[in-house]
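# structure here, sequence nowhere to be found:
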């Protein structure tokens, strides 16, 4: 199994939010995407986290915009008049990550798209599991589209891979839920713990890690991701918001 692959046909405009400068791009399948670049400051590892976390969340029932791989021709970069964007496009020639663009979506503000207590607890549990530090009210990375809540931007998760801290250290790393957009749901997290933990099997983790293209990861590191995420699952008492049940 692999992610679908498309080719960029036109760079439309930058999304000047955060440091990675993603852009809206059209593909040869007539789709419109938010393109996340390998040449951005965070590099390919942020895209690895996007795929592993986004696809894991999707398989556990959360809404995540469809992810595809996208080939970017350097000729598109050469025609871009903005020097900063041109440099980014040229550095990112080749394979990048395309996230389905949700036209008319808007940022979650606590009213429309509210997932309810159980939904908030599930999201909080999963963010704690993958060590996602980027889901605060300052930047919730949640969109409301057609009255439903969609989760985006998971490149800051799995921070263990930037320095490859040991699996044992990552497994027991506490998660500070106090700044999380759904911190109010911490008391309900133990009630969803058994269900979510049972659903995250070695086969599921192997599947989502396997979706990362070979250009961004080697086979040895695939095993390291599996080992780190398995170890963390087995050490939930150390990081579970609301306390272990």
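That came through fine. Just so you know, these numbers come straight off a predicted model, no measurement behind them.

# alpha carbons only for contacts and neighbour counts from here, please
Will do.

# for this structure, longest strand please?
If you go by DSSP state E, the chain has its longest strand at strand 5-14.

# so which bits of that one are buried?
5, 6, 7, 8, 9, 10, 11 (16 or more other C-alpha atoms under 10 Å).

# now stretch 82-100
For stretch 82-100, the neighbour count (16+ other C-alpha under 10 Å) marks 85-86, 88-90, 92-100 as buried.

# what does that stretch contact?
Contact with stretch 82-100 is made by 14, 31-40, 47, 65-74, 76-80, as judged by C-alpha atoms under 8 Å, 6 or more residues apart in numbering.

# now the buried members of those residues.
32-40, 47, 65-73, 76-77, 80.

# tell me which of the residues you listed fall in helices.
Members of the buried ones among the contacts of stretch 82-100 lying in helices (criterion: DSSP state H): 47, 76, 77.

# give me every residue that touches the spatially most central residue of the chain.
Residue closest to the mean C-alpha point of the chain, counted by C-alpha atoms, centre = their mean, is residue 154 at 2.5 Å. For residue 154, the contact set (C-alpha under 8 Å, 6+ apart) comprises 46, 49, 50, 53, 54, 132, 134.

# residue 46: how many residues sit nearby?
Neighbour count of residue 46, defined by other C-alpha atoms under 10 Å: 24.

# so the nearest residue in space to it that is not next to it in sequence: helix, strand or coil?
Once flanking residues are discounted, residue 46 sits nearest to residue 155: 4.2 Å by C-alpha to C-alpha, 6 or more residues apart in numbering. Following DSSP: H, G, I helix; E, B strand; the rest coil, we place residue 155 in the coil state.

# okay, residue 155 and residue 86: tell me how far apart.
Distance of residue 155 to residue 86, computed by C-alpha to C-alpha, to the nearest Å: 22 Å.

# and if you look at residue 156?
25 Å.

# what about stretch 119-138, start to end distance?
Rule used - C-alpha to C-alpha; the end-to-end distance of stretch 119-138 is 20 Å.

# for comparison:
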């Protein structure tokens, strides 16, 4: 099975915490010389948030939306030893090993629907993306979108796929739609949902879904609290995404009704 070519880099400098989110991501420098926003495996939602971030980001990229490069980031134990802030110290300690980073878009500003325009097709694709991945966190309160070089960039998909926090009941989510789309920040601009759905169906074929899901690091899937194997989880993500795509017309109607 094909996999996405995702780079692995080492963290060489902890630059500063980003205190906007509850999970305390941080700007770090890697051994390739670039800055990244590091999402920690030791944060509140743990590795599940990293999986959601990875899947959501790579699916968005497959839909030709702008997404910062995602990289795997090795963090060693040296940073927690020199960090004076106890909260950050604990986070660093619990995150030793493989984490996830997004290329830092220097100078980017948070998307504000009151002052920024977005074209209707892009808005429609993002709305349907979030219906497909069940992303509860792209609202006016927290847009998780950036304006950079006059383009709209999709970031922070860690609140997606919330069914994976309870694997015992995940199959119950296969028959559900996504009523929370009513709170989506781009819903009013999403006037080309029908056209967007056709484009999504062309771009997100079952083999593309398999390629993305098979690229989740095994390390992210392993958890003492989960009884499912990594392979079973992969199969569940694939089935979930294919089921969502099979009823994209229903998701379109739901979003149109909400708008």
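Cool, the structure landed. Here the structure is a predicted model, which means the values were calculated and not measured.

# now the helices: where do they sit in the stretch 101-250 of the second structure?
120-132, 193-203, 206-214, 218-221, 230-246, 248-258 (DSSP state H, counting those that start in this stretch).

# please name the nearest non-neighbouring residue to the counterpart of residue 108 of the first structure in the second structure.
Counting by TM-score structural alignment, residue 108 of the first structure lines up with residue 111 in the second structure. Distances taken as C-alpha to C-alpha, 6+ apart place residue 146 nearest to residue 111 of the second structure, at 4.9 Å, with adjacent residues excluded.

# what do you get for residue 107 of the first structure?
residue 143 (4.6 Å).

# so what does the one you found match up with in the second structure?
Residue 143 of the first structure maps onto residue 146 in the second structure, by TM-score structural alignment.

# what number of residues lie near its match?
Quick note: residue 146 of the second structure (other C-alpha under 10 Å) scores 21 neighbours.

# residue 207 of the second structure maps to what in the first structure?
Counting by TM-score structural alignment, the partner of residue 207 of the second structure is residue 203.

# any idea how far that match is from residue 231 of the first structure?
15 Å.

# same check on residue 115 of the first structure?
In terms of C-alpha to C-alpha, residue 115 of the first structure sits 29 Å off from residue 231 of the first structure.

# swap in residue 75 of the first structure?
From residue 75 of the first structure to residue 231 of the first structure the distance is 44 Å (C-alpha to C-alpha).

# what does residue 170 of the first structure give?
8 Å.

# picking up where we left off before, need the buried residues of stretch 82-100 of the first structure in TSV with distance to residue 26 of the first structure and secondary structure, can you?
Below are those laid out as TSV (distance: C-alpha to C-alpha, whole Å; DSSP: H, G, I helix; E, B strand; the rest coil):
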residue	distance to residue 26 of the first structure	secondary structure
85	16	helix
86	17	helix
88	17	helix
89	14	helix
90	17	helix
92	16	coil
93	15	coil
94	15	strand
95	15	strand
96	13	strand
97	13	strand
98	10	strand
99	11	strand
100	10	strand
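
# any buried residues in stretch 108-126 of the second structure, and which?
108, 110, 111, 112, 120, 121, 122, 123, 124, 125, 126.

# list the contacts of the fourth one.
Contacts were defined as C-alpha under 8 Å, 6+ apart; by that measure residue 112 of the second structure touches residue 143.

# what is the aligned counterpart of residue 33 of the first structure in the second structure?
Match for residue 33 of the first structure (TM-score structural alignment): residue 36.

# go on, residue 42 of the first structure?
That one, residue 42 of the first structure, aligns with residue 45 by TM-score structural alignment.

# one step back: neighbour count winner among residue 203 and residue 231 of the first structure?
Higher neighbour count among residue 203 of the first structure and residue 231: residue 231, with 17 against 10, using other C-alpha under 10 Å.

# what sits closest to that one if chain neighbours are left out?
Excluding the flanking residues, the one nearest residue 231 of the first structure by C-alpha to C-alpha, 6+ apart is residue 171, at 5.3 Å.

# that neighbour - how many residues pack around it?
Count around residue 171 of the first structure with other C-alpha under 10 Å applied: 23.

# next one: residue 53 of the first structure
Neighbours of residue 53 of the first structure using other C-alpha under 10 Å come to 27.

# residue 21 of the first structure: what's its closest spatial neighbour, skipping adjacent residues?
Nearest to residue 21 of the first structure is residue 15, by C-alpha to C-alpha, 6+ apart, at 5.9 Å.

# how about the aligned partner of that neighbour in the second structure, what does it touch?
With the correspondence set by TM-score structural alignment, residue 15 of the first structure lines up against residue 18 in the second structure. Going by C-alpha under 8 Å, 6+ apart, residue 18 of the second structure touches 24, 25, 26, 27.

# in helices, which of these appear?
Among the contacts of residue 18 of the second structure, no member falls in helices (DSSP H).

# for those residues, which one is nearest residue 251 of the second structure?
residue 25 (31.6 Å; C-alpha to C-alpha).

# what's the neighbour count on that closest one?
Counted with other C-alpha under 10 Å, residue 25 of the second structure comes out at 21.

# pretty sure it is touching residue 14, no?
No - counting by C-alpha atoms under 8 Å, residue 25 of the second structure stays clear of residue 14, with 10.8 Å between them.

# how near is residue 122 of the first structure to residue 240 of the first structure?
Residue 122 of the first structure is 12 Å from residue 240 of the first structure, where distance means C-alpha to C-alpha.

# list residues touching both of those two?
residue 189.

# residues near the closest residue in space to the match of residue 42 of the first structure that isn't next to it in sequence, how many?
Nearest non-adjacent residue to residue 45 of the second structure, counting by C-alpha to C-alpha, 6+ apart: residue 23, 7.9 Å away. Around residue 23 of the second structure sit 18 other residues, with neighbours defined as other C-alpha under 10 Å.

# just to check, residue 23 of the second structure is in contact with residue 43?
Yes - using C-alpha under 8 Å, residue 23 of the second structure is in contact with residue 43, at 5.2 Å.

# which neighbours do those two share?
Joint contacts of residue 23 of the second structure and residue 43 (C-alpha under 8 Å, 6+ apart) do not exist.

# the residue nearest to residue 107 of the first structure against residue 135, yeah?
No - assessed by C-alpha under 8 Å, residue 143 of the first structure is found out of contact with residue 135, at 11.8 Å.
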